[in-house]
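1. just a sequence and a predicted model for now, questions to come.
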Amino acid sequence: MQVLLLLIENSGNNVSKEQIINHVWKESVVNDEILSVAISKIRKALGDNARQPTFIKTIPNVGYCLISDVIPLAENTLTDEQPLNTVNQQTNTLKYVVIGGILLLITIISILSFYASNPESKTPNLANISSIAILPFEDLNKSQDNIYYAEGLSDAIISQLSQVKELKVISRDSSFNFRVNRDPSIIGDSLKVEALLDGSLQQTADQIRVNVRIISTFDGRLLWAKSFDNQDRHVFQLQDKISHAVRKAIQPSIAPQVTANTKVDGQAYEWFLMAQYFWRQRTPTSLLKAETYFKHSLELEPEYVDAQIGLAITYGQFHYYANWRARESVDKGLPYIEQALTLEPNHAMALAAKGMLLTLKASYSENPKPILTEAQTLFENSLALEDNATTRHWYSSLLNQMGKEALVIENMEHAIALNPLSASLKSVYSQYLAIRGKLDTAQKLYSRALILEPDRAAQVIESTHIFRNTPNSINAIAKWHVNNKSLFEYCSSDEYCEQVVFAYLSIGLDKEASNILARMVSKHEHFKHSLKLIDYGLNNDLMNAVSLLEQLSKAHANNYKYKQNLAIAQYRAGLYAQAKDSLLALNPDWQNAHTIDVTTDNYLALSLYGATLLKLNKQASAEQLLNNVAQFLHLDKVQDKAQAEMVLAQVYAQLSKPAKAKEHLSNALNLGWLETFDREWWTLKDNHLLKPIMNQTDVEELVATHQENVNKLAEQISLVF
């Protein structure tokens, strides 16, 4: 309906696919297929024919247009003085009825008819609930010393309800955002759920009373409520009782739940909750605290399965958020997971955690295939038992390593649906998209992550994977570096150190970069390769750059970045036929340059392809393609304005329009364009697509001024240390 109404509002005018997607699915990352499905459904409802349309015409490479007449319906204001022919005209006009009005009327009648015959359907009853959010339970004691237990109780219920296959359960990261504002309608709109579950916990002596209720987010109606009493030392029995009661209320026909008679020392449980709290912060310091608390818990309860799993996951996270090698993380973590699975072979999170560790193991194994296959089976078994966002996220990492791009996207989008307010998930997903060359989509998604968590501690570093360098971003990195010197003393996080090194090298702060490199005990292989590539680029060692990227492309067959860089290296080395082949291997649908659609994600690669065709004397195709790129960029749809201006400068340089090229180069530099060495590995003066205009005096002056500004920026930052 939203798609149809948008077309009605723009009747007679072409509406681009991007306009429709931005209007209807503005909060989601979707592809064109979902729009095609919507248009197909509208046509089916109207009896329209795509080849001989009466209502909606497809505009190739653009979008759609509503071609039928649309006249707004208005009240009959006919006066006695109006002539009869006017009345007849109005009567004839009614033949062109507003399509949206008819469909809307049909929809309303259908809904009213349904409600009339199903009076109980006006708000969801418990048996019809298919989605729910569990809020953190409130600790009603004045001392607030049970807050860990209260939140642990909510976590346990989330975990157990996630095992109900027909029920969508929102992850804690999103539902716990509503710790203060518990308005059902707001929660329903934000998390797209039909109901919320919340509760409170109160302790007197050694007795605990927990009050639980389920509320409709449709109208705030109380759907179910119950109180539970238990002794403090039987907290696990209490969790099981509440979870089973809620499941029974939602699905009355379920079989009686078989619960483990879990008895864990109260202090061990408290250590476990403390460890979980620090594990979720995912910083080198907090992970060390999590390791300590999990170990304390296991000292008191050696067979405490959840603590074993938590410790194993913590060791896995040391690789991603600290400076541990993958092998070290796996060797430390696997024994704990094996112990956990010996005690509980069908523990969903244990299966997923082992899958995560095996994914790491495959990254350094000489024979990764059987390891990846085993990890995939573990993830599938885990998801069959419990569907949660963390498992989907880890599974995406495995699928990414296996080159299954469609499944990566499917699982990441499923994870975000389960955890819609997670800035972390959106950040990870945006990095996946960036690696695949979908930089503009990645930037838009990451911007949404920043809205969710504007003070995210690691955003200064994370954003370097998504956005280009600017003077402001380099200054922010330097400031962050100075304020977090402890992280750089021994480079407790390779990830942090790598990105700071790239930033400093980009503006010529080689000494500061070398100081950090000297403290890096270990270096990821991809980082070593990037450093080599930068060295080759700065020394104009073009054939070695080609050779390195050929090796990396063969070793990492599914890595878009290596293949794209290979095409660039081949172009820079004058290997134009090879560059064309590399680009077509990445984009087989580019074989016919006349039918290529320019998008916000492919305009960078298309500018290189157009330049390559020029070098291969495909003049007509090249010029048409480059002109299409220029026209698209003038529509101002690209998130990174400085990069768009730089590409316009490159395109006009290739089209032998030096005045326009200089104008856009100046615009790019004024917008803060800087060399970004984990994107390109050369400086502005050696830009291969600007070469046709580089010998012009005014362009040389622009480049010289740019270099002076870079030097000033470097001097300014060096004073901070």
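-> Sure thing, it's come through.

2. please make it C-alpha for all contacts and neighbour counts, starting now.
-> Will do.

3. touching, residue 213 and residue 222? I think so.
-> Yes - between residue 213 and residue 222 there is a contact under C-alpha atoms under 8 Å: 7.3 Å.

4. just the strands in the stretch 201-350 of the chain please.
-> 207-216, 222-231 (DSSP state E, counting those that start in this stretch).

5. cool, and the stretch 51-200 of the chain?
-> Counting by DSSP E, counting those that start in this stretch, the strands of the stretch 51-200 of the chain are 56-59, 63-66, 131-134, 138-139, 168-169, 195-204.

6. putting a second one here so we can go through both:
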Amino acid sequence: MENLWVDIYLRAILLVNRISTILIGWVLSRMLKEFYLGKWQVFPSEQSVSNGKERIKLEPKAMDLLIVLARAEGEVVSREFIFEQVWKNQIIADHVLYNLIANLRKVLEDDPHHPQIIITVPKKGYRLLAQAESPLQQGNITDEKTDKPSWLKSALVLSVLVLVGVLSWRFYQTDKITLDSADIKTKNQSAPSIAVLPFDVFHSQVDTQYFADGLVEEIIHQLTVIPDLAVTARTSSFAFRDQGLDIQALAHKLNVNYLLEGSVRKDQNILRITVQLIKVEDSTHLWSKVFNVEEQEIFTLQQDISLAVVQSLAPEYTLQSSGRLRKHPELGDAYMHFLRGSAMAAKATPEYIQKALIEFEQAVALQPDYALAHIAIGMNKMVLYQYRLLAPEVARSSTQKAIDIALGVDQFMPVAFAAQGLLHINFGEFEQAEKAFLTALELDPKLALAHHNYGYLLWIQDNHSKALNHFNIALAHNPMSAITNFAVADSLFVKGQLSAALKQFQHCVALLPDYPACHLGLANLYRFTMQADKTLEHMDFARQQLPEKNIYMITADAVDYFHRGEYDAAWQKQEQVALVKGGGYLEHQLKSLIYLHNDELNIWLQELEFLAQQWPENSSLKMALGLNYYFSNDCARSLMHYESVISDDAYLRGKFNVMAWGISHLANMAFCYCQQGSEKEQQMLALLEAQINQYDLENFDTPGADLVKAKLLLLTNEPDLAKVYLESHPLQTWQLNWLVDKDPAIGFLTD
């Protein structure tokens, strides 16, 4: 009986495929008429647009999206409806749509900051500002979430009659990006480098696409075993899926000298997989191989393909380390549940992460020793904890259990140690986190996940130089990662490398236009370099994308209000952020400056002292106490707190994002040592001068840094030069110029 139902299911799938093909052909036939959007003439049947001077080819998905928006006749089209119409039955990460919109705007010369064609409607969807002038009158999209054109309703009714009782799944595509390779970190071209492109699938069953993507991912993983072979991460190699770029263009954008491409066809249980290895330099096919295998032989096939590539690129390296091969179940549905779960988790929203966890749980129920699925469970439960959807004790116990099971199956599993490091980070156990990340990197020196998150660990401990090294390594393996691009940009900003930080933030925005962190980072850079209009533009954009109660948006708003002189609003925003283990330095600095402005430091000092007693290991509180006692003209207590953290705290050494506020702990200490007649004054002044000299501020107005430079010059007996800075236009027009009158050193040294 079970086999009978399987046969019925398969026949239903075939029937659905045939009817879908007919329906799609019928739908497309209704869309083939030309129409205009402003100066652009759109040719759906030719997949192109023309401005009267040149005709530009569009990728199929871009044309589909344009048609969906045109049919709405200026009404808002929800993201959900776009996903349904353009990607049919696939699970799609939101950034795929963001990048498709960005690409369309680029082709149509539509400025995303002042659009005249495609309008983003925050938290709802998109609409066309330019009306489509065409014969497209078959139906309108009137409801932004659910209503479909009448012709489409008829098609859907017919589809529903056929699809009753048939289970369908969705899967995602990796984002589509058009960026110049000059913006991508350059690999060492003396060594071979390769990108494994997503395989084409000539089969309509959704699970076959999952299967093909899983095959590519495993080939990528296995190729990383070669020490001198640079392998592009999946996120980046999949970034150009369906864009129709030629071999040379793809290789140029990914900065590789070899490409592996392939296709998958399925006939019953037999997979026919064609793979080609291409040398980019002259577009020659080094070899082309055809593999005919049954589904249960797929894992052996992955090794065969990887070995064939290795023998071509590194013939001296003939064996793969079995310890580096990832283990998936060879029989049953566990592997398919894992692939579906991975696709859902890639959308990175709480809703899809919870759906992904169901798939992963089903995988381990079928295969209890499925280590990768256990790790996926642990990692995604940590994400739910970060969304505050899991209690700390539940998240910790369930994640640790998953990691322990995985390591029990494979004690040398790099990603398990990376997951362990993330778990420790989330609970403030930095020493244990570092040990876990170093173990992961010892097992797999190319593991981008470990490099990025070890960089994050170093970043939150203020070791930004070392953090930047690991972020750059992660970026070299995964140049299209938005979060790693952001991390590199933010680290450069903290180190005072403003030109490089600006370029990296702009690259991050181009990579993922609707990714709010990139915009918040740019807003912060523009804020501290006196570019108010640009600050407002990027802050407004982030506000449209993030929920009002998002902790990052709340913090950014607090800083923004403060720098606009709206101190009460800044205070109210900052009060919405709960302190974790006594809080971090920047939130203490913000409150300190608000109390300083209001002449109420005595109140804040009492609260800081109370917090320091509760959290004696929190160095940020000691730094804040040193700062506040300095502004209270109590050098003895200021130095007592400063000296308790001076030996290893990076805030004293090189953080531009502290100096940008007009604050320098080194200058404060130098002044207090001067007041005490201590020889340590010269040591602090030398450190401060070295710190300023390492910054790249030449092309920017940085009034906060100018204030600190003036302070240094006063301390080194150069009052005339100090006066130049104090009377400079940036400092005179700065919203925080009241700090000049509040600073004890400047008041004392200028009297």
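-> Received it, and whenever you're ready, just let me know what you need. This is a predicted model, so every value here is computed, not measured.

7. picking that back up, distance to residue 109 of the first structure and mean neighbour count added to the strands of the stretch 51-200 of the first structure, as CSV?
-> CSV is the format used below for the strands of the stretch 51-200 of the first structure (distance: least, C-alpha to C-alpha, whole Å; neighbours: other C-alpha atoms under 10 Å):
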stretch, distance to residue 109 of the first structure, mean neighbour count
strand 56-59, 25, 18
strand 63-66, 25, 20
strand 131-134, 26, 24
strand 138-139, 43, 22
strand 168-169, 29, 26
strand 195-204, 26, 20
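
8. which one of those lies closest to residue 587 of the first structure?
-> Closest to residue 587 of the first structure of the strands of the stretch 51-200 of the first structure, according to C-alpha to C-alpha: strand 63-66, at 21.6 Å.

9. deepest in the core, which of the strands of the stretch 201-350 of the first structure is it.
-> strand 207-216 (a mean of 19; mean count of other C-alpha atoms under 10 Å).

10. who are the packing partners of that one?
-> If you count contacts as 3 or more C-alpha pairs under 8 Å, 6 or more residues apart in numbering; DSSP states H and E, strand 207-216 of the first structure packs onto strand 195-204, strand 222-231.

11. can I get those in JSON lines with distance to residue 280 of the first structure?
-> What follows is these, written out as JSON lines (distance: least, C-alpha to C-alpha, whole Å):
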{"stretch": "strand 195-204", "distance to residue 280 of the first structure": "22"}
{"stretch": "strand 222-231", "distance to residue 280 of the first structure": "29"}
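
12. so which of these is nearest residue 370 of the first structure?
-> Relative to residue 370 of the first structure, the nearest member of those by C-alpha to C-alpha is strand 195-204, separated by 42.2 Å.

13. quick one: the closest one aligns where in the second structure?
-> Counting by TM-score structural alignment, strand 195-204 of the first structure lines up with residues 258-267 of the second structure.

14. return the mean post-superposition distance for the matching stretch against the first structure.
-> Aligned to the first structure and superposed, stretch 258-267 of the second structure gives a mean residue distance of 2.2 Å (mean C-alpha distance after the TM-score superposition for the first structure).

15. residue most distant from the centroid, the second structure?
-> Relative to the centre of the second structure, the most outlying C-alpha is that of residue 751, 50.6 Å out, by C-alpha atoms, centre = their mean.

16. all helices of the stretch 1-150 of the first structure, in order?
-> With DSSP state H, counting those that start in this stretch, the ranges of helices along the stretch 1-150 of the first structure come out as 2-9, 17-24, 32-46, 84-93, 99-117, 147-161.

17. all good on my end, thank you.
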